Each structure stands twice: as C-alpha cells, then as structure tokens.
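**Student:** Predicted model follows, preceded by the sequence.
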Amino acid sequence: MKKLLLLPLFALFLAFSSGASAQAVDTSNPDVLIKTVTQQVLDQIKADKQIQSGNITRITELVNQKILPYTDFTRTTRLVMGRNWNTATPQQQKEIVEQFKILLIRTYSGALAQVRDQEVQYKPFRASPEDTDVVVRSVVINNGQPIQLDYRLYKTPQGWKVYDINVLGAWLIQAYQQQFSEQISQHGVDGLLQFLTQRNQQLASGKAS
C-alpha cells in the first residue's frame, strides 16, 4: 500500500473526535466544527500516554467510539471505489468500509504518537450559506515546517461531516482510487476485500513493509 500521506496530524482524520465527549460540538458550522474538534483532539492526544506510545487497541477504541458523529467514512469509501461501489453487494460494501477503516487506523497509528506541540493556523473560511460541500483549510506548523491540512465536508440533516482530507496537496480519496480500481479490475470486489484483509493481517503482525 502506498504511503503517500504518512505525516503527523493525518491521523486527526481517523481520531477526529477523540475528545468530543469533553464538550458539545457545533456541527452546524463547518469552520467551527473543525477548529473545535481539532483542538480537543490535540488536547486528548497530549494527555493520553497510551496513544503517545502507539497503543493500537487504545487508538482503535477511540476511533470506533468517536469517529461517527463527525465523519462519513462510508461516503469516503464509496468515492474511493467510484462506479465499482455499485457492483458490490451490501454485505461486501459493509466489509470493505470496515477493512479500509482498519487499514487506515493501522497505517497511520504511528502518526498519533508524533503529535506534541504542533500549531494549527486556519485560513479564512469562504463559503456561501447555500453551499453544501466546502473545504476548511489549515496549516500545521510542525517543527517549524508548514504542512497543508485541509478538510472537505458536506452538509447532512445531522450537520456537517468530514469525508476527505488533503495533506500537502494529496487528497485521501484520490490517493487510494487507483489502488482500489486496480485490485477490482484484476481480482473483482472479492479480490479487493481479500487484499485489504490480508494487508491488515500483515500490519497487525508487523510483517508489512
């Protein structure tokens, strides 16, 4: 699996709402949502020694418990698969979403341990009241180096939700589209599911390169 986005803070997408229980988050404003949750995440990581040590059980627990309120990972997976999504059965779709989520958690769990004193600067948010798909742009200052970190959100009846993230010009969905397409083209939807499952097993055993 290509590691195009192995950067500290990318893991914010996965552990996006790890501190959400600390206080209510306004999901009616995408700009406020990102700022509030990001700060809570940073505070939570800095206070959690298990996350800092890369404890995969703790990280997975946080993601599974807190990711749903502020993200739509099914939408993310559907867009990665493109037209191939509709060729998968509902059960296959469900399993691919879960295996893809596990893959990202395991691939980027190490980035969480690197979060320490990064500063997040937000660019002016520009959107019209009628917009239903927006981008919140920010820059993370990591050891003096600026890292572009943008979030794409769309409006739902339950409020705004994140479904894509951009690190240094590389969007998550775009980064995985070709890999998924190639697997399905060569081995079918079952082949993609098998690939993801095997990759997760390799990462779990520490055998993945």
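**Tutor:** Arrived safely, thanks for sending.
**Student:** use CA for all of it now, contacts and neighbours both
**Tutor:** Will do.
**Student:** Next, the buried residues of the longest helix belonging to the chain.
**Tutor:** Looking across the chain with DSSP state H, the single longest helix is helix 172-205. Burial within helix 172-205, assessed by neighbour count using 16 or more other Cα atoms under 10 Å, is assigned to 172-173, 175-176, 179-181, 183-184, 188-189, 192-197, 199-200, 203.
**Student:** one more structure, for comparison:
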Amino acid sequence: MKLMKHAITALFALLLSMPAWAADSGPKAAIESTVTEIIHVLDVRADKTRLTPADREVISKTVEGKFGYAAMAKRSLGKPWNDLKKDEQVHFTAVFREHLERSYGDQLSKYKGQTVTFADAEMKGDKARVMSKVIDGSRETPVEYSLYQTATGWQVYDIRIEGSSMVRTFYQDFQSTLDKGGYPELLKTLEEKIAKHKEKD
C-alpha cells in the first residue's frame, strides 16, 4: 500500500545515513553520519537483488539502540497496549521490530546509491525534529525524523515521509485487524507475515 511504501522509504533513507550513535551526539549528527558497516554489507553482496539472513543479522545489530521500538510499538498498537501484561508488551515489541526490519530489509536490498541531505535539527526539550531529503536521480523526497533523547543517546520514535507518519501508518493497518479479531488476531497476522518473509530466505 502507498502509506507503507512511504514508511519503508523513510527507513531506507535512515539506514543509509545512520551512525553508531553516542549519548553526546546531537540529533542531526546522530542521523547524518553514514553507517559504513551497512553500506559495506550492501556493496559486497554477491546477490545485489536480496539480503541474506547473514546480511539481515548484521544490519539488525547495527541499528540496535537507534530505534525506540517499544515507543513505536505502543503508539502503533494504540489503546490495546495498556491491556497487555508487561511480558506481552515485550513480546509484541519484539514481533513489531522483526516485522519492521524484514519489511524495510526487502526495500534496503534495492540500494543503488541514493543520497540523503539534512537540515539543522529543531529542538524542543528532550525531543528533536530533523528534516531531510532523499535524492534519487531527479526525484527529491522530503523525510522528517522525530527523535527523543535517552540516557544512551537519541532514538527515533517516528518518521514522516511526504507528510505520512510511519507510526500512524502502522496504527491504521493494525486497527483494521484489531476491529476484526482483536489483539490475538493482530499478533497472529504479524507472525504469519514474518514467517512468509523467512520462507523467502
């Protein structure tokens, strides 16, 4: 769907520019620095059309701590989050993360040298917004990153591309399933999607 494609494009842009973030890094610096490990993985692949399980593992470890997965999962799920026990919240966050990583991984495998430019961060307390553009030939796509500061550094909690919120996109996708079968049905659906992705590996 269009909104999901936008969200994946934003994540693709972020991965092409993400650093090994430090606690004292500013939000712009945190996003702007190139992740040489990820680019290296993409450049040295024998098969430039896909990511192998090993490629995915390297990328997953590289982005560890850069996304506020729990915050993103909570916002994407909405009210049902508060009805979950702590261990259920942890489990849903893990499933949400894998679903997210496998979705953007499929798009990341299509890397062909796109570039990203950034504007200065707009600060408001412990939160920040960084505007950027993804440049692919003659096409420029605006991408906005929302971050919050933690004890270990800046983490992304939402991304907007051409005005479409990634978290809002997931929320809308999830609500249709929640309306039909509640949380158990949503969890089952996400796990089935993950399983199908794994079959492709």
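**Tutor:** Alright, I've got the coordinates. Bear in mind the structure is a predicted one, so any value in this text is a computation, not a measurement.
**Student:** Now which residue in structure 1 aligns to residue 82 of structure 2?
**Tutor:** Matched to structure 1 by TM-score structural alignment, residue 82 of structure 2 sits across from residue 86.
**Student:** Distance of that match relative to residue 181 of structure 1?
**Tutor:** 13 Å (Cα to Cα, to the nearest Å).
**Student:** what do you get for residue 89 of structure 1?
**Tutor:** Distance of residue 89 of structure 1 to residue 181 of structure 1, computed by Cα to Cα: 17 Å.
**Student:** same deal with residue 104 of structure 1?
**Tutor:** Using Cα to Cα, residue 104 of structure 1 is found at 18 Å from residue 181 of structure 1.
**Student:** Then residue 126 of structure 1?
**Tutor:** Using Cα to Cα, which is the criterion applied here, residue 126 of structure 1 is 34 Å from residue 181 of structure 1.
**Student:** what's around the residue mapped onto residue 159 of structure 2 from structure 1, how many residues?
**Tutor:** Under the alignment (TM-score structural alignment), residue 159 of structure 2 pairs with residue 165 of structure 1. Counted with other Cα atoms under 10 Å, the neighbours of residue 165 of structure 1 add up to 23.
**Student:** Need the nearest residue in space to residue 165 of structure 1, chain neighbours excluded.
**Tutor:** Spatially, and ignoring its direct neighbours in sequence, residue 165 of structure 1 is nearest to residue 151 (4.6 Å; Cα to Cα, 6 or more residues apart in numbering).
**Student:** Now which residue in structure 2 aligns to that neighbour?
**Tutor:** Taking TM-score structural alignment, the alignment pairs residue 151 of structure 1 with residue 145 from structure 2.
**Student:** again, but for residue 183 of structure 1
**Tutor:** Under the alignment (TM-score structural alignment), residue 183 of structure 1 maps onto residue 177.
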